[in-house]
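1. got a sequence here, can you model it:
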Amino acid sequence: MTENSRVPGGGRPLREWRDRHGVPHQERRAAPRTDEPRVQRVVGPLEAAWRKGNEPGAQSSVITGAAGDGDHLVESERHSLLAQEALERPNPHIEPDPDDSERSLWTWVIEDADARAIVLWVNPVFDFRDAREAEFTRLPGSDLWTICLRLSSALRASYRIASWYEEGPPPWRTAVGRRNVILAARDPGLPDPRGVHTIRGSWGQESSIGAGPLAPVELWRVSTERPAPASSRLDELTLPDGERAWVYSPGQVEAPTPLLVLFDGQVWKGVGLPEILDIVIAAGHLPPLHVALLDSRDRDHRWAKTGVPGGQVDTVIDHLLPRVRANWAVDPSGDSTLVSGQSLGGMASLWTLALSEGEVQHAIAQSASLWRFDIAEPLLNEPRWRSLELQAGTCEGAMLPTAQALEASLRADQRLGHRTVRTTGFEAGHDWAVWRANLINTLADRFRPQTAVQQA
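-> Below is the predicted model of the structure:
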């Protein structure tokens, strides 16, 4: 494995960019990641209970018959009851960790008579150095497979499960190098057939979602009452240079609404954002607002056009904003315009803040790829933006400390003035399941005074 294969864009040449004002910006490369989270695997309650009667000299309290065949019969009944109970609960089953108040025991159970090996890929705690630690254990004498991990009670994570049915070792055991091992476990995986919720990733792959009891809420799941059918619309907007966007409008509005611009708009469509907005607006968590979702198309286009001081940032400033403001009932002021993005899109949201000359005054940058450019000076040199929310996961390598360092750098400079900069860390990885929940929560926090007035 080459050094370049371990970092985003490692095989691509670096270049110097000039922004719309002619200022040069040198592109950088990310440092190889060295602080991978380790899998904390434990013998879970199900596995311990199952094996109890099989230990030498052990006798389960369930076994009350005479020695011999009667014991075996009752032991089978005990296993049957354990299996029934386990299969009645969705995956993952989460219980308090008796040894750590901040963590929980997450147990998965799969029923598969023919599998030779099953592996669990969890974003972000899959350890490529020893993939066997993420393999399920088959419970003796059964078709049940289980694994129990000690994870943060505040974690939200997407995950996939891959089963291997062939002779020989599964591919995740034989692959070499970080990326190859992760792909060998993740890409053949499927959503959990016993999971509850799923989400689609950047390129359409579907994963299941697990969330600890202290994970940030998903506001659209809070209310048990479904709102009346929404009158919202999603209209496609064709832009110059082959770009396109979709505009979500909340239906009939009494006054012009705020506007949110999102990069990677096709992903936001795929994760159900329009439907989620219908629910949270109807429930009063958000006021009516319009959202413009800019399509990043594919990997090559995204790398070349998103997260750089040009490309889609210029598209937003020169074409998207004027078109949406002219044709939809949005407040045209920069103070009512927000931008958000994730990863490279997070970097693009910062460039939009720095280069839009006050046309966009607020940004929510989630897991921004801050390694790619030095953004502090461009932000400080533009006095017309008002607020910046930086977010990153505790399991994203240097992303959270780098965001905290950017906040500290901005705060230390008198050019920042009275503008607001805040960094929030979450128990999470680089994960759409996390970004989706946190974006809605951040918007709800921002607009809470406004929604309170509307509900009064």
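2. when you work out contacts or count neighbours from here on, use the C-alpha atoms and nothing else.
-> Will do.
3. what does the longest helix along the chain contact?
-> For the chain, the longest helix by residue count, based on DSSP state H, is helix 432-455. Contacting residues not belonging to helix 432-455 are listed as 156-158, 199-202, 209, 216-219, 271, 284-287, 342, 364, 366, 428 [Cα atoms under 8 Å, 6 or more residues apart in numbering].
4. for the comparison step, fold the sequence that follows:
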Amino acid sequence: MSIFPTPPSGTSARAMTIPPHAVRPSPVPRGTSALVSAVLADPASADRVWAGVRRLGTPVVEGAGPVRDVTFWHRGEAARVAVVINKLVDDTTYRDALLDRLPGTDLWALTLRLGSGWRGSYALAVDDGAPPRLPEATLAELEQRRVRARSVTDPARHAAVDAWYDLQRHMRPDPLARETTDLGPHGRGGSVGSGPDAPAPRAWPAAPRGRIVPVRHGTRRAWWHVPDADPGPEGWDVLVLLDGDRWGDVHGPGAGAQLDAWAAAGVLRPTATLLLAHGGLAERVADLTCNPALVDDVVALLDASPEAIGAVTRSPERTAIAGQSLGGLTALYAQCVAPDRFGASVCHSGAFWWPNAVGGEPAEWLTRMIAGSGTRLGRVHLEVGTGEWVLLDPTRRLRDVLETRCDAFSYAEFDGGHDAACWEITLPTALAFALGEQRRDGPGQRAGRTADSTARSTAQAPASATPTHG
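-> Below is the predicted model:
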């Protein structure tokens, strides 16, 4: 282990680990729709227009150019209907996300102006008098998040916070969505919308099925995924996936299917993947806020890999760790404190704001520690959505620090929010940079800054997450 500063504990650890609830910096961008206008002009056309919406799938995208009119639809009786899209609405703007009931019909519609490269998961919140359809665990987590939000916001916002979280209790998938994801707001079957220039999901080829091997270290639960392939004489490359039970689907019949597909497609070299679970909200927060004990546990699990999975590398150049949100923060932290074990990190939408200054500690601790410690790292990939107003500037400041601290560095911005529907598209490419290219160009080569032209420009410009080499 390297000597790296001890993370802060602070006098108010609870508030310190709650994201800053900064007010959305701009209004929700409303647009216009020819289909909506047709129903407004002739309510009798509702059935015909609705039939067209069903054929097209939702949301319906109209217009041309870098910004499009994107319309979300619902049909039925309700007191109110809203669209819930991460980082497009919050407690101060959710009223702007309410669908309008079209007079003389039971159709509801809301048109937003979004970039042609925008992609995001969403849900419809339909308050129709029926009990919430969400699982009890999801409702409990929403309540936890409501309490957390109230604890770091001005009391003048508390009524709006309560109303916003009450609305989210009525979330359900959009039955007409053209695309779904297992990683959306409802898990399996979450709805996804996108513009015509957004990166599309890749159709992965059928792949031989790998194996899932459960392991423990104390109370730490984890699983190894081992592909159906020959690791070669040097043993398996290693990938550690934080929140790995989500990515690996460790309990389902398709366990590890994504990892199998990436390996079969040649995105990754033969790689054994350690998938970590982090429990509920409170446990996950404790785990993934620059916790040295977590890093120790991961290293112990790597050292004690069972014979059933075969030989795994101990080379940092062939070992990567990846995470999203707090997991992105922790992936980079693990590389800083254990560079002898982790030669690469992939950080999607990392919570680099941490700690929240309301907890009594200055913000952006990891960035400051890297800048002041003389730390040098191997390969790092950073990625953030242009709609993530709390994360965008901290991530850009971290980018500026890391550019001269890494053997290879890549950076990307995507047109979207804090959203697994975006992360799942670019994660394979980011992992290819972190692991698949390790032996091809070796240490000492710097990667160019992906999407550098968009880094200080408008959120409408779609950004590729494909690393480039310079």
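5. now what about the TM-score between them?
-> Put the two chains on top of each other and the TM-score (TM-score structural alignment, normalised by the length of the first structure) is 0.76; 392 aligned residues with a Cα RMSD of 3.2 Å.
6. in ChimeraX, how would I select the buried members of the contacts of helix 432-455 of the first structure?
-> Entered in ChimeraX, the line below selects the buried ones among the contacts of helix 432-455 of the first structure, by 16 or more other Cα atoms under 10 Å:
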select :156,157,158,199,200,201,202,209,216,218,219,271,285,286,287,342,364,366,428
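7. which ones among the contacts of helix 432-455 of the first structure map onto strands?
-> 156-158, 199-200, 209, 342, 364, 366 (DSSP state E).
8. farthest pair within these?
-> I209 and I364 (23.0 Å; Cα to Cα).
9. so stretch 236-245 of the second structure corresponds to what in the first structure?
-> Alignment of stretch 236-245 of the second structure against the first structure: residues 257-266, by TM-score structural alignment.
10. for the stretch 301-450 of the first structure, which segments count as helices?
-> Along the stretch 301-450 of the first structure, counting by DSSP state H, counting those that start in this stretch, helices occupy 312-315, 321-327, 344-355, 376-381, 399-411, 432-455.
11. out of these, deepest packed?
-> Burial of those is given as mean neighbour count (mean count of other Cα atoms under 10 Å); helix 344-355 ranks first at a mean of 28.
12. immediately after the lengthiest strand in the first structure, which helix or strand?
-> As far as residue count goes, and with DSSP E defining each element, the longest strand of the first structure is strand 100-111. Later in the chain than strand 100-111 of the first structure, the nearest helix or strand by DSSP states H and E is strand 117-122.
13. so what's the gap between that next one and the chain middle?
-> Distance of strand 117-122 of the first structure from the chain centroid (Cα atoms, centre = their mean, to the nearest Å) equals 19 Å.
14. ok, and what's touching that strand?
-> Identification of contacts with strand 117-122 of the first structure by Cα under 8 Å, 6+ apart yields 126, 132, 134-136, 145, 157-165, 170, 182, 185-186, 189.
15. now the strands for the stretch 201-350 of the first structure?
-> Assigned by DSSP state E, counting those that start in this stretch, the stretch 201-350 of the first structure shows strands spanning 206-211, 233-238, 244-249, 259-262, 290-294, 337-342.
16. now which residue in the second structure aligns to R419 of the first structure?
-> Alignment note (TM-score structural alignment): R419 of the first structure maps to D407 of the second structure.
17. actually S152 of the first structure, not the one I typed
-> So, by TM-score structural alignment, S152 of the first structure is matched to G115.
18. near its match, how many other residues are there?
-> 25 (other Cα atoms under 10 Å).
19. surely it meets S194?
-> No: using Cα atoms under 8 Å, G115 of the second structure is not in contact with S194; the gap is 9.0 Å.
20. hang on, the earlier thing: what angle separates the longest strand of the first structure from strand 117-122?
-> Angle of strand 100-111 of the first structure versus strand 117-122, following axes from the mean of the first three to the mean of the last three Cα atoms, to 10 degrees, is 140 degrees.
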